[in-house]
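> this is a predicted model, with the sequence first.
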Amino acid sequence: MTDETTPTRLVGGALAFAVPSFPDERGVFRTPFRSSAFTPAAGHPLFPVAQVNFSVSRRGAVRGLHYTATPPGTAKYVYCAHGRALDFVVDLRVGSPTFGSYDVVELGREDSPALYFPLGVGHLFVALEDHTVMNYLLSLEYRPENELALDPFDPRLALPIPGDIEPVLSPRDQAAPSVDEALDAGLLPDYAVCRRLEERYSACQ
């Protein structure tokens, strides 16, 4: 069993939580989310879950860099249930002290964490193995008109996407704008707005 540890604090207020594992002769049982660990670390309970997704990806699949227009904004809780993925946490909130910064976490190892993404923090992952399964809990249901993307290969971000894979992207992600283009178009989340919305959501729980 993996002992409960203090969550790792990532860029932009994101959090990485240890996932307890309980192996026996049948296999292994894991607990990706526990309110007793989340609430003290985040300072509020997990958002009411509005939608649950999972994706299955081939090696080299690049999903992202994705974020939600804010308002309304969407928070995420993400876990790799099978395979391996390199997960990128990117602060896209204009005015944030860590704007444009990122953290990279490998998911899918026996000791890999679950990740919490607050409002305005972008998400990208690269599947390192075939049949990589990612699970997502979302604070709002998916609305295509609110879902936005940035070029994952934007030199300004310089995300360390592995060079030994052949990237596979959706047409939408291939055509996504750069950070500078999104800034000029006023598409990126505002740090102060994200903070106000998070405080409002927390007060309602």
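Right, received. Where do you want to start?

> going by C-alpha atoms from here, please, whenever you check contacts or count neighbours.
Fine.

> and the residue sitting nearest the centre point of the chain, how far is that from Y102?
Per Cα atoms, centre = their mean, the C-alpha nearest to the average position across the chain is that of H123, at 4.1 Å. From H123 across to Y102, the span is 10 Å (Cα to Cα, to the nearest Å).

> need the longest helix for the protein.
With secondary structure taken from DSSP state H, the chain has its longest helix at helix 191-204.

> what's it in contact with?
Here helix 191-204 makes contact (Cα atoms under 8 Å, 6 or more residues apart in numbering) with 44-45, 47, 70-71, 73, 93-96, 119-120.

> mark which of those are buried, thanks.
Neighbour-count burial within the contacts of helix 191-204 applies to 44-45, 47, 70, 73, 93-94, 96, 119-120; the criterion is 16 or more other Cα atoms under 10 Å.

> does the residue nearest to the centre of the chain belong to a helix or a strand, and which?
Using DSSP states H and E, H123 sits in strand 121-127.

> in addition, the following structure is provided for comparison:
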Amino acid sequence: MKITETSIKGLMVIEPKIFTDSRGYFFESYSKAKFAEASINIDFVQDNQSCSNRGTVRALHAQSAPHAQTKLVRVIQGRVIDVAVDARKDSPTFGKYETIELSAENQKQFLIPQGFLHGFAVLEDNTIFAYKVDNYYSKECETGVRWNDPTLAIDWGIPANEAIISDKDQILPLFADWVSPF
């Protein structure tokens, strides 16, 4: 398992070692011991999974304290552009973001610490997205920023007119109007 920090402190890309043969493949998708060797000590408490079609954008969300969440995300089937925006007010990279393509083919994972907004755009029909979290969901602690915020100017990998957005996500505030709880 290869663990690499991105240009934003705390945000990590995890690449499992994949073993393939005529039967298919095998890899460890998570190893608490290997994470600990990399000084990543997270107590995950819940696994979540979604299935979405091409054009779906689920973004940009976070949970504030006391239910802030670290997420370990991956794609089981299909492809997404995954986005993490640094929302930590005192961070030198506040408002900066990283994107990564996660797919069933590359099996990469993205470790997104507490204090980040997170979202993804689905690039293929029937994409199955899975993630581990270190805290339980709380509606009262839900926060977010509009997916198509002009200040962030995120390239989601799909045309804006093809984006499928939930009613809830369409009314989230712009980044400039949002007060970060982190």
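All right, it came through fine. It should be emphasised that the depicted structure is a prediction, and the values quoted were computed from it without experimental measurement.

> next, the TM-score between them, please.
Between these two chains, after superposing, the TM-score reads 0.91 (TM-score structural alignment, normalised by the length of structure 2); 181 aligned residues with a Cα RMSD of 1.7 Å.

> picking that back up, and for H123 and Y102 of structure 1, which residues touch both?
Contacts common to H123 of structure 1 and Y102, judged by Cα under 8 Å, 6+ apart, are 88-90.

> dump those to TSV, plus distance to T8 of structure 1 and secondary structure.
As requested, the shared contacts of H123 and Y102 of structure 1 are exported to TSV (distance: Cα to Cα, whole Å; DSSP: H, G, I helix; E, B strand; the rest coil):
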residue	distance to T8 of structure 1	secondary structure
F88	14	strand
V89	13	strand
V90	15	strand
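
> nearest to E106 of structure 1 among the residues you listed?
Nearest to E106 of structure 1 among the shared contacts of H123 and Y102 of structure 1 is F88, at 8.9 Å by Cα to Cα.

> nearest residue to the counterpart of the closest one in structure 2 other than its sequence neighbours?
Using TM-score structural alignment as the criterion, F88 of structure 1 maps onto V83 of structure 2. Among residues not flanking V83 of structure 2 along the chain, T99 sits closest, at 4.5 Å (Cα to Cα, 6 or more residues apart in numbering).

> which residue of structure 1 sits farthest from its center?
If you look at how far each residue of structure 1 sits from its centre, by Cα atoms, centre = their mean, the farthest one is E25, at 32.7 Å.

> counterpart of that one in structure 2?
Checking TM-score structural alignment: E25 of structure 1 goes with S22.

> quick check: the gap between that match and K71 of structure 2.
33 Å.

> post-alignment, the longest helix along structure 2 versus structure 1, mean distance?
For structure 2, the longest helix by residue count, based on DSSP H, is helix 32-37. Taken over the aligned residues, the distance from helix 32-37 of structure 2 to structure 1 averages 2.8 Å (mean Cα distance after the TM-score superposition for structure 1).

> and the following helix or strand past that helix, which stretch of structure 1?
Next helix or strand after helix 32-37 of structure 2 toward the C-terminus (DSSP H and E): strand 46-52. Across structure 1, the stretch matching strand 46-52 of structure 2 (TM-score structural alignment) is residues 51-57.
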